[in-house]
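Peer 1: test case, fold it:
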Amino acid sequence: MGIFTVDISMSLDGYVTGPNPGVHNGLGDGGERLHDWVFSARTETDLTLLDTTTKATDAVLRGRHTFDVVDGPEGWQGDLGYGTERDQTAARAAGGEG
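Peer 2: Have a look, this model is predicted:
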């Protein structure tokens, strides 16, 4: 059996987005501030940790709401190359189940 790791960026008071997250406002109002620490990492230790975590990720699991917020109404971009039995682009574009 493989290793399952859960990783999420969360504020100390438990928030992962700002208020009003949605399809066209993925991180919510001002939600980028919650994740600034990731993008401002400049020490060698920070960069090594982020690089190691990224390279160790084989798959990302998420629910329908998170999928819609992150990928928007157009669905994901590009060919994933795995995890689907058929081309999902047409079903998603037509508003069907993907």
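Peer 1: from here on, contacts and neighbour counts on C-alpha atoms
Peer 2: Noted.
Peer 1: any idea how far the longest helix anywhere in the chain is from the chain center?
Peer 2: Taking DSSP state H as the criterion, the chain has its longest helix at helix 44-55. Computed by Cα atoms, centre = their mean, to the nearest Å, the chain-centroid distance of helix 44-55 equals 17 Å.
Peer 1: to compare against the first, here's the next sequence to fold:
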Amino acid sequence: MGKVVLDVSMSLDGFTAGPNVREAEPMGDGGERLHAWMAAKGPDGEIDAAVRREVDAAVGATIIGRRTFDLGLGSWGGTPWPGVPASW
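Peer 2: Take a look at the predicted model:
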């Protein structure tokens, strides 16, 4: 049997993107700050990056919300995990 894992960065007040989400800013205004840890920024950056690499290596397929897929197409080329099957 397969395993399903939910993986999302969220602010303490429950947001996953900044305000004004649109095609030019798929994460909204300032939304990239929620995901900066994945780019190894900050005092524990290399630890965060190592954890992210480990999680990404185990991804077999992704399920992405349609709006996220549509808005991320330009920056991701269709999926945040290139070469991994994605459904929306």
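Peer 1: contacting residues around stretch 29-47 of structure 2?
Peer 2: Under the criterion Cα atoms under 8 Å, 6 or more residues apart in numbering, residues Ser9, Met10, Ser11, Thr16, Ala17, Gly18, Pro19, Asn20, Val21, Asp48, Ala49, Arg52 lie in contact with stretch 29-47 of structure 2.
Peer 1: 7 Å instead?
Peer 2: The set of residues that contact stretch 29-47 of structure 2 without belonging to it, under Cα atoms under 7 Å, 6 or more residues apart in numbering, is Ser9, Met10, Ser11, Ala17, Gly18, Pro19, Asn20, Asp48, Ala49, Arg52.
Peer 1: equivalent analysis for stretch 62-73 of structure 2, please.
Peer 2: For stretch 62-73 of structure 2, with Cα under 7 Å, 6+ apart as the criterion, the contacting residues are Glu23, Pro26, Gly78, Thr79, Pro85, Ala86, Ser87, Trp88.
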